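Visitor: Sequence and predicted model, in that order:
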Amino acid sequence: MTFIDRHTSGVFIIAATPFTEAGAVDEASIDSLTDFYLGCGVTGMTILGIMGEANKLTAEEARGVASRILRRVDGRIPVVVGVSSPGLDNLKSLSQFAMDQGAAGVMVAPTPGPAVEDRVRGYFHQVCDALGPDVPICLQDFPQTTGVQISTATILTLTRDCPQIVMLKHEDCPGLAKVSAVRNGSATADTPRISILCGNGGLYLPQELARGADGAMTGFAYPEMLVEVVRTHQAGDADRAEDIFDAYLPILRYEQQPGYGLAVRKAVLKHRGAIACSRTRAPGPKLTATDEAELMRLIARTEANVKELSHGS
């Protein structure tokens, strides 16, 4: 069993949850989507996150999705399971289920409420106590969605105080200075190293890597770009990594539209044959005919840009 740890790096793709036109979980598309991600060369997967519409799944559905993906992956790459919940009992129950099914760790976001430092620290101490010492935790820092700001000082304090917290999913925005601060403040005499994987669609990935991030944890519908950018940057060719990134930038930016990007991502995944239906669960965004035409043009231009880049290499 491979667990996430303080040196985990690469690309952990955040998986969508496919639904049928009727709104049911599409198990066949779960299989094809998992195979698609594996074929793109991702280092790991993160499931039941915000992109996975976890808040729209029943407890039974969430367990079914996690179990099916973990069986399909079959240990080939580590899988992190999002378990955030308003109640610690529910969080603990899903965490235990996920780990028993073969998960590599769990992802936890702070509960909504006042962004008071001692409240945030107290919450994660309770989570660690509830889960025990053997469950690796990825701390999700996504204030745009949770409404909770977590300071660098609190992240570093939790890194020192809670051995289970081994990874930061960084999605604060603007957040480049925070990446630098966390990286420079960890792996010191008194603070252990923490793995940093960054989200926000990968919109700032080259700069995040330059500031010490270990990779990406996001759901961009062209995972092969994330994989190649991280691989090339880690190999020491930052300019080539940015050239690859730039070829995909228009469609990456288009995917990042607040409240709308999930529908775009699912439409791209359907276009690429990864899922059968692009439906999001209600309440959720839906593309218009104009949106679809606009997206198809962006896809065509992206494919042309990538082809030109490949020929020029």
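Guide: Perfect, thanks for sending it.
Visitor: alpha carbons only for contacts and neighbour counts from here, please
Guide: OK.
Visitor: I'd say R63 and Q96 touch.
Guide: No - distance between R63 and Q96: 10.9 Å, which falls outside the contact criterion (C-alpha atoms under 8 Å).
Visitor: And the strands in the stretch 201-313 of the chain?
Guide: 215-216 (DSSP state E, counting those that start in this stretch).
Visitor: if I pick the closest residue to R253 other than its chain neighbours, what's in contact with it?
Guide: In space, R253 comes closest to L203 once its chain neighbours are excluded; the distance is 6.9 Å by C-alpha to C-alpha, 6 or more residues apart in numbering. When contacts are counted by C-alpha atoms under 8 Å, 6 or more residues apart in numbering, L203 touches L249, L252, R253.
Visitor: Quick check: buried residues in the longest helix seen in the chain?
Guide: In the chain, ranked by residue count with DSSP state H as the criterion, the top helix is helix 289-312. Neighbour counts using 16 or more other C-alpha atoms under 10 Å place L295, L298, I299, R301, T302, N305, V306 of helix 289-312 among the buried residues.
Visitor: How far does it sit from its chain's centre?
Guide: The chain centroid and the centroid of helix 289-312 are separated by 24 Å under C-alpha atoms, centre = their mean, to the nearest Å.
Visitor: Stretch 261-281 now?
Guide: That offset, for stretch 261-281, works out to 17 Å (C-alpha atoms, centre = their mean).
Visitor: Report the secondary structure element holding A98.
Guide: For A98, the host element (DSSP states H and E) is helix 88-100.
Visitor: Got another one to weigh against that:
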Amino acid sequence: MTLNETTTGTIAIAPTPFDGDGRVDQRSIDSMCDFYGKIGCTGITVLGIMGEAPKLDAQEAIDVAKQVIRRAQGLDIIVGVSAPGFAAMRTLARHAMDAGAAGVMIAPLPSLRTDEQILTYFRQAVEAVGPDIPWVLQDYPLTLSVQMTASTIRAIVQEHASCVMLKHEDWPGLEKISALRRYQREGSLRPLSILTGNGALFLDFEMERGADGAMTGYAFPEMLIDVVNLSRAGRRDDAHDLFDAHLPLIRYEQQQGVGLAVRKYVMAKRGIIAFDAQRKPASSLSATGRAEVDYLLTRLSRHDRRAMALDGIAGAAS
């Protein structure tokens, strides 16, 4: 399966499961992939920013990518290959594509500041991985500190036919989506899939601005799927009602520093992964934090039955 500019739906950003000793938890990788497939995700992205990719060595990253590709048959698998150097990027990209990945995701280096630096970097990145590999342009200025305007994104997409998707997670970024879609209507930007991230904080309105779906992490990816589908069906109020019910937990999960701990805590409670462990260095969720998340889950269960019956974490390693 190969990514292209018509890709739509919900692609889950997957965490990397670890056991209590910090080893990659292969059994949880399988259970996580099975879960994403069962609920209707159209794909899975591994080794993204929330996937703790920098904490893996080169062979571990290749092994994780290959295991997800093997297990999640029928889903589009995108592999994050961002790295400080192009040699590592090329190696991981080639291994992933040879194993059957649908494409790769590339983020800009945090040191990039000018438009020319940004354009040059992606020119070199495409040269490194090869123009035959379809790739996702990740625009995440809040974390990466790289500001890409809509016109800069247009320039990248127009220069590289292999750039088929934008992972949009600027904040605020609704006007950027509108600008890109306007470029397309005017004929100055070729077709481009836009999936949104940012922990789904603005998914409800991003869909209305022209996004094709979601590519993000959240402990209840079923909600992302439902909001995307409801929005595409024109059921605006239903989409917003469901989104609003989850918004307090989405907001809590978006805290800098502990967001991944929150997400893994809930995923472990749900039995999607066996442990809520992160590989060090890592932040942990305090007892008070866990109690607050449990309270939010209780409140959410009044509106969404999928949050019911989350009693305890089997094998949690907090």
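Guide: On my side now, so go ahead. Only a predicted model underlies this, so the values are computations on that prediction, with no experimental measurement involved.
Visitor: Quick TM-score on the pair, please.
Guide: Here the TM-score of the superposed chains, computed with TM-score structural alignment, normalised by the length of structure 1 as the reference length, equals 0.95; 306 aligned residues with a C-alpha RMSD of 1.2 Å.
Visitor: picking up where we left off before, what are the contacting residues of the longest helix of structure 1?
Guide: With C-alpha under 8 Å, 6+ apart as the test, helix 289-312 of structure 1 has contacts from D243, I244, A247, Y248, P250, I251, V264.
Visitor: 7 Å - rerun?
Guide: Counting by C-alpha atoms under 7 Å, 6 or more residues apart in numbering, helix 289-312 of structure 1 makes contact with A247, Y248, I251, all of which sit outside it.
Visitor: In structure 2, what residue corresponds to the first one?
Guide: Which is A247 of structure 1. With TM-score structural alignment as the matching criterion, the partner of A247 of structure 1 in structure 2 is A245.
Visitor: Any figure for the gap between that match and L224 of structure 2?
Guide: Shown here: A245 of structure 2 relative to L224 of structure 2, a distance of 12 Å by C-alpha to C-alpha, to the nearest Å.
Visitor: These two: which is more packed in?
Guide: The neighbour count for A245 of structure 2 versus L224, taken as other C-alpha atoms under 10 Å, is higher for L224 (30 against 17).
Visitor: Can you find the partner of the more buried one in structure 1?
Guide: In structure 1, the residue matched to L224 of structure 2 (TM-score structural alignment) is L226.
Visitor: Tell me the one among the buried residues of helix 289-312 of structure 1 nearest to N184 of structure 1.
Guide: V306 (34.8 Å; C-alpha to C-alpha).
Visitor: The longest helix anywhere in structure 2 packs against which elements?
Guide: The longest helix of structure 2 (DSSP H) is helix 236-253. Contact partners of helix 236-253 of structure 2 among helices and strands, from 3 or more C-alpha pairs under 7 Å, 6 or more residues apart in numbering; DSSP states H and E: helix 203-209, helix 221-232, helix 259-269, helix 287-301.
Visitor: okay if I get these as CSV plus distance to I13 of structure 2?
Guide: As requested, those are arranged in CSV below (distance: least, C-alpha to C-alpha, whole Å):
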stretch, distance to I13 of structure 2
helix 203-209, 15
helix 221-232, 9
helix 259-269, 11
helix 287-301, 21
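Visitor: just so I know, which of the ones you listed lies nearest V24 of structure 2?
Guide: Proximity to V24 of structure 2 (C-alpha to C-alpha) singles out helix 259-269 among those, at 14.1 Å.
Visitor: What range does the closest one cover in structure 1?
Guide: On structure 1, the counterpart of helix 259-269 of structure 2 by TM-score structural alignment is residues 261-271.
Visitor: After superposing, tell me the mean distance of that stretch to structure 2.
Guide: On superposition with structure 2, the mean distance recorded for stretch 261-271 of structure 1 (mean C-alpha distance after the TM-score superposition for structure 1) is 0.2 Å.
Visitor: mind checking how far I69 of structure 2 is from A268 of structure 2?
Guide: Using C-alpha to C-alpha, one obtains 22 Å as the distance from I69 of structure 2 to A268 of structure 2.
Visitor: Equivalent analysis for L75 of structure 2, please.
Guide: For L75 of structure 2, the distance to A268 of structure 2 equals 23 Å [C-alpha to C-alpha].
Visitor: More neighbours: these two, which one.
Guide: A268 (25 against 21).
Visitor: got the contact list for S29 of structure 1?
Guide: With contacts defined as C-alpha under 7 Å, 6+ apart, S29 of structure 1 is in contact with P18, I275, A276.
Visitor: hmm, I was thinking of Y260 of structure 1
Guide: Counting by C-alpha under 7 Å, 6+ apart, Y260 of structure 1 has contacts P285.
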